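Engineer: After the sequence you'll find the predicted model.
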Amino acid sequence: MKLTKPVTGGPCWVELGTPDVPGAQGFYAAVLGWRSETDPRPEPGGCTMARLGEDAVAALSPVHRPDQRPAWTVSFATEDADASADAVRSAGGTVLMEPMDIFDQGRFAVAADPSGAVFALWQARAFPGAQRFGDPGTLGWTELRTSDPRGALTFYPAVFGWTVDTSEHFTHWGVDGAEFGGLKELPRDDERGQGGTPPQWLPYFTVTDAESTAARALTTGGEQLAPPRRVPGGPCVAVLRDQQGAAFGVHAP
């Protein structure tokens, strides 16, 4: 990821929805070195801020329904959440949660692309988003896993104005050419995707050593969905799942 701070159209935040926030705190502390602070006020509903030092890097939140699947959600920055929600609809997506104010922090909405991959919109006010990108333990890449890559290549540039680079057999997303993510096609006859997951945005966290991080995930109760491997000409990556079932990636440049 070439982005070093939240910019309009780019990923700005990641949030885990999990039925076991305390368990997730322990897991990600061991795997990524996070320390966590839970907001004691009743209004945030147990939302927990994950930090590296004093810098906010992610959130851990309780699921809202008993049948809700544990998952990470990537938020993309927008200057106008309401206008972006309208753009989602116009491009064929679905707005799952209408834009709403989150105290004085910002305005938030949840949407899904035509294939069903869920993402969030964040219009910053007091809280701009993650305070660090690309450092060990922070968001370093985002990957759309979808059964409809052609539709995605139409949908996301229409909503966010992204640039698209399909050189060297990979599709990369960018904001004004600064790359922040990629696209991976899921077989159409396997809509559940790798590891039994539907089309989704998968966050990758930067680490210094993907193999040792994957090993820590295993010893802390997680799983390996894709063991560490070297991308030709690129990083060493692995896809993992925490002990509650939420998938995420790690990559070592």
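Structural biologist: Nice, I can see it.
Engineer: From here on, just use CA atoms for contacts and neighbour counts.
Structural biologist: Will do.
Engineer: Contacts only, for the residue nearest to the spatial centre of the chain.
Structural biologist: Nearest residue to the geometric centre of the chain (CA atoms, centre = their mean): V74, 3.2 Å. Applying CA atoms under 8 Å, 6 or more residues apart in numbering, we find V74 in contact with 11-15, 119-120, 142, 201-203.
Engineer: how about 7 Å then?
Structural biologist: Taking CA atoms under 7 Å, 6 or more residues apart in numbering, we find V74 in contact with 11, 13-15, 119-120, 201, 203.
Engineer: And G177, by the same measure?
Structural biologist: Under the criterion of CA under 7 Å, 6+ apart, the neighbours of G177 are T163.
Engineer: Over to M100?
Structural biologist: 107-109.
Engineer: most surrounded residue in the residues you listed?
Structural biologist: The most neighbours of any of the contacts of M100, using other CA atoms under 10 Å, belong to F108, which has 24 neighbours.
Engineer: put this beside the first:
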Amino acid sequence: MLGTDFRTGSPIWLDLGSPDTDASAAFYGAVFGWQYVSAGPDAGGYGLFQQDGKTVAALGRLTEEGAEPAWTTYFRTADAAATTAAVTAGGGIVRVEPMDMGPARIAQFTDAQGADFAVLQSGKGLERASEDNTLVWVELHVAAPEAAVGFYRELFGWRSEEMKAPGMTYRVLSIAEGDQQEGSFGGVAPLSGDAEEARWVPYFAVADADALTAAVRANGGTVLMPAADVPDVGRIAWLADPAGAVFAVLKPNPRQA
């Protein structure tokens, strides 16, 4: 289960690259009830999305030439330089070399199939997860899921377990340590068509996927996949904010005791 006890390979941070941070802050505030808090005058417009004073995501201006609005998932690493070397060895691309950000260290990459992601070398990250309106799952969509599992295993030691889903084989990912089910945080799915891009998609837990979908539409976003039930998982919807950044929401099925 995705949480805030960060270990190697855990999703630890999430930020949105936006062409208009004021508009993005307004949209996500209206949809999720998040408050935007600037990280300060020296942060280059970077800031935090918070819920009840706890950080649940972050927001910054697009800085890479030609970059499109998107959410970026950061995974915890104990050594950003070593992870960078592993990315290169596995056929990935280093977009941002390891660099210090205060007491932390980050690096940003594109994996061997074209999906962007990043790493954070730090013990601190998101302050809330797996609650309503916070990150609950991350999902990789690529043309060759099995190859993707191998690529990331070399980076983080992730384990995977195959699960049959409607029309496909889904691979559930978990960190290398501890119980595999308790350590699960995301999955890998095959691309759904020629038009879909390889990417990591963040899922936010919600109390009502249909109401959240309506809020996205009312605030200028786009519904990519209307809310639908997924057996043994919950009710999900795929959405995009007004700038085009893709995300998903999930109302999980009640957990069985």
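Structural biologist: Arrived safely, thanks for sending. Computed from a predicted structure; not experimentally measured.
Engineer: Can you check my assumption that the residue nearest to the centre of the first structure lies in a helix?
Structural biologist: No - going by DSSP: H, G, I helix; E, B strand; the rest coil, the assignment for V74 of the first structure is strand, not a helix.
Engineer: which residue lines up with G116 of the first structure in the second structure?
Structural biologist: Superposed on the second structure with TM-score structural alignment, G116 of the first structure falls opposite G114.
Engineer: So what's the residue count around that match?
Structural biologist: 16.
Engineer: Please apply the same query to G45 of the second structure.
Structural biologist: 14.
Engineer: That one contacts L59, doesn't it?
Structural biologist: No - contact criterion CA atoms under 7 Å: G45 of the second structure and L59 do not qualify, at 8.3 Å.
Engineer: In this structure A209 of the second structure contacts M225, no?
Structural biologist: No - using CA under 7 Å, A209 of the second structure is not in contact with M225, being 11.4 Å away.
Engineer: Overlap of the contact sets of those two?
Structural biologist: With CA under 7 Å, 6+ apart, A209 of the second structure and M225 have common neighbours A237.
Engineer: ok, those two, which is more surrounded?
Structural biologist: Remark: of A209 of the second structure and M225, A209 carries more neighbours, 25 against 13, as counted by other CA under 10 Å.
Engineer: List the buried residues of the helix or strand containing W238 of the second structure.
Structural biologist: If you go by DSSP states H and E, W238 of the second structure is part of strand 234-240. Burial within strand 234-240 of the second structure, assessed by neighbour count using 16 or more other CA atoms under 10 Å, is assigned to 235-240.
Engineer: now, which of those sits nearest V96 of the second structure?
Structural biologist: A240 (25.4 Å; CA to CA).
Engineer: got a list of what the residue lying closest to the closest one once chain neighbours are set aside touches?
Structural biologist: Excluding its sequence neighbours, the residue lying closest to A240 of the second structure (CA to CA, 6 or more residues apart in numbering) is V246, at 4.3 Å. V246 of the second structure sits next to 70, 201, 239-240 when contact means CA under 7 Å, 6+ apart.
Engineer: farthest pair in those residues?
Structural biologist: Among the contacts of V246 of the second structure, A70 and L239 lie farthest apart (CA to CA), at 12.0 Å.
Engineer: Would you check how far apart D242 of the first structure and T206 of the first structure are?
Structural biologist: From D242 of the first structure across to T206 of the first structure, the span is 16 Å (CA to CA, to the nearest Å).
Engineer: Revised request: answer the last question for G233 of the first structure.
Structural biologist: For G233 of the first structure relative to T206 of the first structure (CA to CA), the value is 17 Å.
Engineer: V7 of the first structure now?
Structural biologist: 19 Å.
Engineer: More neighbours: which of the two?
Structural biologist: T206 (25 against 16).
Engineer: Am I right that the more buried one is in contact with R132?
Structural biologist: No - checked against CA under 7 Å, the pair T206 of the first structure and R132 is beyond contact range at 11.0 Å.
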